[in-house]
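> whatever this is, show me its structure:
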Amino acid sequence: MMRSLEFVHPGDVLVVWKLDRLGRSLSHLLAIVTSLKDKRVAFRSLTENLDTTTPSGEFLFQVFGALAQYERALIQERVVAGLVAARKRGRIGGRPQAVTGEKLDTIVAALDGGMSKAAVCRNFGVKRTTLIETLVRVGWMGCRGAS
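Below you'll find the predicted structure:
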């Protein structure tokens, strides 16, 4: 189906049996029909009796566009509300910290005792980037970027 979109020319009418044959979602369908419109190609769905060459068909697609925009706004609103609720429950997003607690205390003590960062990485099985990011996060004074 998507390949047929490459072969249409201005003045053509792309005919599908059902809307779901053209797009995966309402927003995807609208993007395709908008692309067709930009190429001056009409669209017609036989099952839903939709035809963008008629004023009523064009109006219906405008309504679909408004519904898709409303749906996107609702989804965004729900995502934000979910993140706020999770924060209130103490859930912090992102990946768990790789170095914490006793291991972190031991690493800081080793660095304070003069062990090199390379040796700490080898001995504690920590990647250099992880070590540096952790030291910056905890504000270790020997690490550039720490406050």
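
> drop to CA atoms for contacts and neighbour counts, all remaining ones
Noted.

> how about the helices of the protein, start to end?
Under the criterion DSSP state H, helices of the chain are mapped to 26-38, 55-88, 101-112, 117-124, 128-138.

> any chance of those in TSV, plus mean neighbour count?
Listed next are the helices of the chain as TSV, based on neighbours: other C-alpha atoms under 10 Å:
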stretch	mean neighbour count
helix 26-38	16
helix 55-88	13
helix 101-112	14
helix 117-124	14
helix 128-138	16
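
> dump those helices into TSV; add distance to Val8 as well.
Listed next are the helices of the chain as TSV, based on distance: least, C-alpha to C-alpha, whole Å:
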stretch	distance to Val8
helix 26-38	8
helix 55-88	19
helix 101-112	63
helix 117-124	60
helix 128-138	52
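
> of those helices, which is nearest Leu5?
Across these, Leu5 has its closest neighbour in helix 26-38 (7.9 Å, C-alpha to C-alpha).

> for comparison, sequence B:
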Amino acid sequence: MTKTTGTTGERLGYIRVSTGKQDEQMQHDALDGAGVLKRSRYVDHGVSGAKTSRPALDAMLADVQPGDTIVVYKLDRIGRSTAHVATLIQDLTERGIHIQSVGDGLDSTTPTGKAMLQMLAIFAELERSFIRERTTAGLAAAKAQGRVGGRPRVADSATARKAQTLRDSGESVPEIARTLGVSAATVYRITKAAA
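As a prediction, the model looks like this:
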């Protein structure tokens, strides 16, 4: 994409719609009002915000240079979560790239905008702390109930004994797997080769 040059750097716009049925016109209108030329816009169609890789966003992040400004309709267009948005904005800010979110009224070139970004980073760290605490509490509760993390076991001890008996009698591993309704890998894992 061609970028326009101004005295204070380029103004690049990013637009994302999650499904093909969503209309991106409102985002284009916001970028029109913010002075972002159509040829300086990067658009991801039908790409969920939960996806790590978004082709147009990745291309824009590769193209943006220090002094440029990234303009979005809302901050949730560029990130998967508060923590992801804060990390991305911190990275861009450290690279000397400005952020403007038209719908959120955020502009990182202003003192108020800088303060809002710092608050966003604080909330993102708080969100990460809450997630860690919930995960730790959930694991502790599961352990107290005798459960452990990971995938549930496919074969119980009775199934393991049956598998071993069949294997000791000379049955093939694929045949044992079909008989017991488990995978061959499970049969190998729960049995020892017959002597």
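
> one step back: out of the helices of the first structure, which is closest to Trp17 of the first structure?
helix 26-38 (14.0 Å).

> mean per-residue distance, the closest one to the second structure?
In the superposition against the second structure, helix 26-38 of the first structure averages 2.7 Å from its aligned positions (mean C-alpha distance after the TM-score superposition for the first structure).

> same for that helix, what does it pack against?
Helices and strands touching helix 26-38 of the first structure, as assessed by 3 or more C-alpha pairs under 8 Å, 6 or more residues apart in numbering; DSSP states H and E, comprise strand 42-45, helix 55-88.

> roughly how far is it from the heart of the chain?
Its chain's C-alpha centre and that of helix 26-38 of the first structure lie 21 Å apart, by C-alpha atoms, centre = their mean, to the nearest Å.

> how about residues contacting it?
5, 19, 22-23, 42-43, 61, 64-65, 68 (C-alpha atoms under 8 Å, 6 or more residues apart in numbering).

> that one vs helix 55-88, what angle?
Angle of helix 26-38 of the first structure versus helix 55-88, following axes from the mean of the first three to the mean of the last three C-alpha atoms, to 10 degrees, is 140 degrees.

> which position in the second structure aligns with Asn49 of the first structure?
Under the alignment (TM-score structural alignment), Asn49 of the first structure maps onto Gly105 of the second structure.

> go on, Glu71 of the first structure?
Here Glu71 of the first structure is matched to Glu127 in the second structure, going by TM-score structural alignment.

> kindly report the same for Leu19 of the first structure.
Looks like Leu19 of the first structure aligns to Leu75 there (TM-score structural alignment).

> how about that match: what's its closest non-neighbour residue?
Leaving out its chain neighbours, the residue that sits closest to Leu75 of the second structure by C-alpha to C-alpha, 6 or more residues apart in numbering is Ser101, at 6.0 Å.

> same question, Ala30 of the second structure
Tyr73 (6.0 Å).

> distance of the one you found relative to Gly33 of the second structure?
10 Å (C-alpha to C-alpha, to the nearest Å).

> look at those two and report which has more neighbours.
Each of Tyr73 of the second structure and Gly33 has its neighbours counted (other C-alpha atoms under 10 Å); Tyr73 has more, 24 against 11.

> right, and Cys121 of the first structure touches Lys127 too?
Yes - using C-alpha atoms under 8 Å, Cys121 of the first structure is in contact with Lys127, at 5.9 Å.

> one step back: how about JSON lines for the helices and strands packed on helix 26-38 of the first structure, with distance to Gly101 of the first structure added?
Shown next, in JSON lines, are these (distance: least, C-alpha to C-alpha, whole Å):
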{"stretch": "strand 42-45", "distance to Gly101 of the first structure": "62"}
{"stretch": "helix 55-88", "distance to Gly101 of the first structure": "22"}
